[in-house]
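S.K.: When you get a sec, could you give me coordinates for this:
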Amino acid sequence: MKSILDVLTQCGNEFDECFTIVDLEKEDSPLVYINSYFTEITGYTAAESINRNCRFLQGPGSDQEVTKSLKNSISKGICCWYDLINYKKDGTPFWNRLMLIPIEHELLGVRYFIGIQSDITEKKEKILDTTLTETIESKISTNEIEHNVSNPLERIFANIRSMQYFTDQESAMVVKEETKTEIKKIIDYIRSI
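M.R.: Okay, the predicted model is just below:
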């Protein structure tokens, strides 16, 4: 049977957005998986990123209040999203929309967090009106994230777990297509924010 990390990694490989996995059980909660979009956005390869805490993306323009709030959300094991300034490998700052989703195991509690990141620098630069920013941020609640991200993720995990029991290719392909549909729902939601 596949481990939770194997299932999450398989999901990350299907994502058309930056997808990372953090392991809370390991010292300093390092990244244990990144997909190719992480490298595309940040310039950091898997070899440079795995087993490091995501703090390496922070720099002089990173808002300490946001990073403190982010750390608090992780310690509480809650689903959350933040817009924060991170830095690419070449030192270029960018606005990172980070959505964190705790992955609960019925016996272990929260061990992993999935991070879904988008470079929203162009969006942020277009939003000059503070009230527009506040309107956008106020419409996104934890419940909305849970509904639009966690629910499809649960279906994805169930699909991936069930794939190991199929002996025929046709059934496996149906489940794979259903999984891709759920992944597309998550990506469409993230892009709509």
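S.K.: can we go C-alpha only for contacts and neighbour counts from here?
M.R.: OK.
S.K.: Name the surrounding residues that touch the longest strand along the chain.
M.R.: If you go by DSSP state E, the chain has its longest strand at strand 93-105. Strand 93-105 has contacts (CA atoms under 8 Å, 6 or more residues apart in numbering) with 61, 77-88, 110-121, 124, 150.
S.K.: Stretch 119-134 now?
M.R.: 41, 94, 95, 96, 97.
S.K.: Measure how buried residue 21 is and give me the count.
M.R.: 26 (other CA atoms under 10 Å).
S.K.: roughly how far apart are the closest residue to residue 117 other than its chain neighbours and residue 130?
M.R.: Distances taken as CA to CA, 6 or more residues apart in numbering place residue 98 nearest to residue 117, at 4.6 Å, with adjacent residues excluded. Going from residue 98 to residue 130 by CA to CA, to the nearest Å gives 20 Å.
S.K.: now do residue 177
M.R.: Residue 177 is 41 Å from residue 130, by CA to CA.
S.K.: More neighbours: which of these two?
M.R.: residue 177 (12 against 9).
S.K.: on contacts alone, who are the packing partners of the helix or strand hosting that one?
M.R.: If you go by DSSP states H and E, residue 177 is part of helix 169-192. Helix 169-192 sits against helix 151-163, with contacts defined as 3 or more CA pairs under 8 Å, 6 or more residues apart in numbering; DSSP states H and E.
S.K.: and for comparison, fold this next one:
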Amino acid sequence: MTMVPRGLADLIDSCEVAAVIADTGLHGTPLVVANHAFSRMTGYPVSQIVGRNCRFMQTGDAAATARKRIHNFVHDDPAMQDQFIVPYTRRDGTPYLNLLHLVKMIHPDHPMLVLGIQFDITSQSISELKRSSATMRYHMRLIEKLMLAEGWSLEPATIDIEDSLERVALCAS
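M.R.: As a prediction, the model looks like this:
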């Protein structure tokens, strides 16, 4: 049984940026919370997302490499947050690149939860991504406050779209 802190699902759902929570204590680390922004980005209704791992939207060899890195981060890496670029496929079959920012949320009495903040870097302009990043930083402060009050620990998320896109550009060149 997933222990999502009281109010967290509502707070995630109020975010204008795609966000999900996965439970590492459940087999396959399925999503236990997905917001409507994530549903809009992927084309899948929330009812078809919750209970599944995002792997079902990740296709191709590049996604396999990203999945391995994500698995290592979640299960073996002491770091509390990291970013990944993952090829995704929308429900209608349209491919896109997802900038995935993962934040581990730790509680001494519960399995780790992982917050996934996601940006479609294929179809959004840089100015849209910057606005989304600023919005998410605001929501992250609220999430951090709620989680700390409930006895969870997490590092403040360092979501820097400009830095992320600069790293993407360097990798592409």
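S.K.: that older thread, state the number of residues packed around the corresponding residue of structure 2 for the residue nearest to residue 117 of structure 1.
M.R.: Matched across to structure 2, residue 98 of structure 1 falls on residue 100, judged by TM-score structural alignment. Per other CA under 10 Å, the neighbour tally for residue 100 of structure 2 reads 21.
S.K.: Who are the contact partners of residue 20 of structure 2?
M.R.: Here residue 20 of structure 2 is in contact with 12, 31, 32, 33, 34, 35, 38, 115, 116, 117 (CA under 8 Å, 6+ apart).
S.K.: and these as CSV, adding distance to residue 163 of structure 2, secondary structure and neighbour count?
M.R.: Formatted as CSV, these follow (distance: CA to CA, whole Å; DSSP: H, G, I helix; E, B strand; the rest coil; neighbours: other CA atoms under 10 Å):
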residue, distance to residue 163 of structure 2, secondary structure, neighbour count
12, 24, helix, 25
31, 27, strand, 22
32, 29, strand, 21
33, 28, strand, 21
34, 26, strand, 25
35, 25, coil, 24
38, 22, helix, 24
115, 20, strand, 22
116, 18, strand, 22
117, 16, strand, 25
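S.K.: wait, isn't residue 14 of structure 1 in contact with residue 181?
M.R.: No - taking contacts as CA atoms under 8 Å, residue 14 of structure 1 lies outside contact range of residue 181: 10.5 Å.
S.K.: which residues of structure 2 fall in helices?
M.R.: 8-14, 36-42, 46-49, 60-76, 126-149, 161-172 (DSSP state H).
S.K.: Residue 27 of structure 2 is nearest to which of the ones you listed?
M.R.: Nearest to residue 27 of structure 2, of all those, is helix 60-76, at 13.0 Å by CA to CA.
S.K.: Residue 25 of structure 2 versus the most centrally placed residue in structure 2, what's the distance?
M.R.: With distances taken as CA atoms, centre = their mean, the residue of structure 2 nearest its centroid is residue 116 (1.5 Å). From residue 116 of structure 2 across to residue 25 of structure 2, the span is 16 Å (CA to CA).
S.K.: Skip the chain neighbours and tell me the closest residue to residue 31 of structure 1.
M.R.: In space, residue 31 of structure 1 is closest to residue 22, 4.4 Å off (CA to CA, 6+ apart).
S.K.: I'd like to know how many residues surround the one you found.
M.R.: Going by other CA under 10 Å, the residues that sit close to residue 22 of structure 1 add up to 26.
S.K.: Same check on residue 156 of structure 1?
M.R.: 24.
S.K.: Deepest-packed of the helices of structure 2, please.
M.R.: Burial of those is given as mean neighbour count (mean count of other CA atoms under 10 Å); helix 36-42 ranks first at a mean of 20.
S.K.: What mean distance separates that one from the matching residues in structure 1?
M.R.: By mean CA distance after the TM-score superposition for structure 1, the fitted helix 36-42 of structure 2 averages 0.6 Å away from its aligned residues in structure 1.
S.K.: Report all helices and strands that that helix contacts.
M.R.: strand 18-23, helix 46-49.
S.K.: returning to that earlier point: take the helices of structure 2 and write them to a markdown table, including distance to residue 107 of structure 2.
M.R.: Shown next, in a markdown table, are the helices of structure 2 (distance: least, CA to CA, whole Å):
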| stretch | distance to residue 107 of structure 2 |
| --- | --- |
| helix 8-14 | 14 |
| helix 36-42 | 25 |
| helix 46-49 | 25 |
| helix 60-76 | 15 |
| helix 126-149 | 9 |
| helix 161-172 | 28 |
